[in-house]
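Colleague: this is the structure alone, sequence omitted:
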């Protein structure tokens, strides 16, 4: 299922890590995933029932180039 969040909300959401980079819907490997991915560090934040869970403890680690996630 594709993440569908208000475009204005997506404009203001950012990764809670120190780099505070913008987030994008899906992952590089699966653009339809219910995840928001940091454009800088690559962490994935789950979207549960339409609500982004932007907690570092809940994030999936970034996938190194060449690995599949």
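Modeller: Happy to help now that I have it. This structure is a prediction, so every number in the text was calculated from the model and none was measured.

Colleague: every contact and neighbour count from this point should use C-alpha atoms.
Modeller: Fine.

Colleague: residues touching residue 53, list them.
Modeller: Contacts for residue 53 (Cα atoms under 8 Å, 6 or more residues apart in numbering) come out as 45-47.

Colleague: let's bring in a second model and compare:
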């Protein structure tokens, strides 16, 4: 395909658009607990903008990734939140 000047016309290239993960059903979020502390979990957003479930434990808050709408409640995948270096 060429444009009016005889130069090949640019073909639009589809750009992938990130699709937000579907929100968890309220009944499911209500029964899920942090596997490390047993605290309830609330919706959060990770440093990279991805969805997370964050424990409400005041002493040891952890964030768990939500991948493709599925919470990954594995202690090895948890990320500490709300703490600075030195535990302050």
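Modeller: Received the coordinates, thanks. Model, not experiment: these values are computed from the prediction.

Colleague: need the TM-score between these chains.
Modeller: The TM-score (TM-score structural alignment, normalised by the length of structure 1) is 0.75; 62 aligned residues with a Cα RMSD of 2.2 Å.

Colleague: if we can go back for a sec, who wins for neighbours among the contacts of residue 53 of structure 1?
Modeller: residue 45 (27 neighbours; other Cα atoms under 10 Å).

Colleague: and it? What does it align with in structure 2?
Modeller: Matched by TM-score structural alignment, residue 45 of structure 1 corresponds to residue 64 in structure 2.

Colleague: and its match, how far from residue 28 of structure 2?
Modeller: In this view, residue 64 of structure 2 and residue 28 of structure 2 are 15 Å apart by Cα to Cα, to the nearest Å.

Colleague: ok, residue 37 of structure 2 next?
Modeller: Distance, residue 37 of structure 2 to residue 28 of structure 2, by Cα to Cα: 18 Å.

Colleague: more crowded one of these two?
Modeller: residue 37 (14 against 8).

Colleague: so who does the more buried one touch?
Modeller: Neighbours of residue 37 of structure 2 in contact, by Cα under 8 Å, 6+ apart: 57, 60.

Colleague: how about it, secondary structure?
Modeller: At residue 37 of structure 2 the chain is in coil, as set by DSSP: H, G, I helix; E, B strand; the rest coil.

Colleague: spatially central, which residue of structure 2 would that be?
Modeller: Geometric centre of structure 2, nearest residue: residue 51, 2.1 Å, by Cα atoms, centre = their mean.

Colleague: in structure 1, what sits opposite it in the alignment?
Modeller: By TM-score structural alignment, residue 51 of structure 2 lines up with residue 34.
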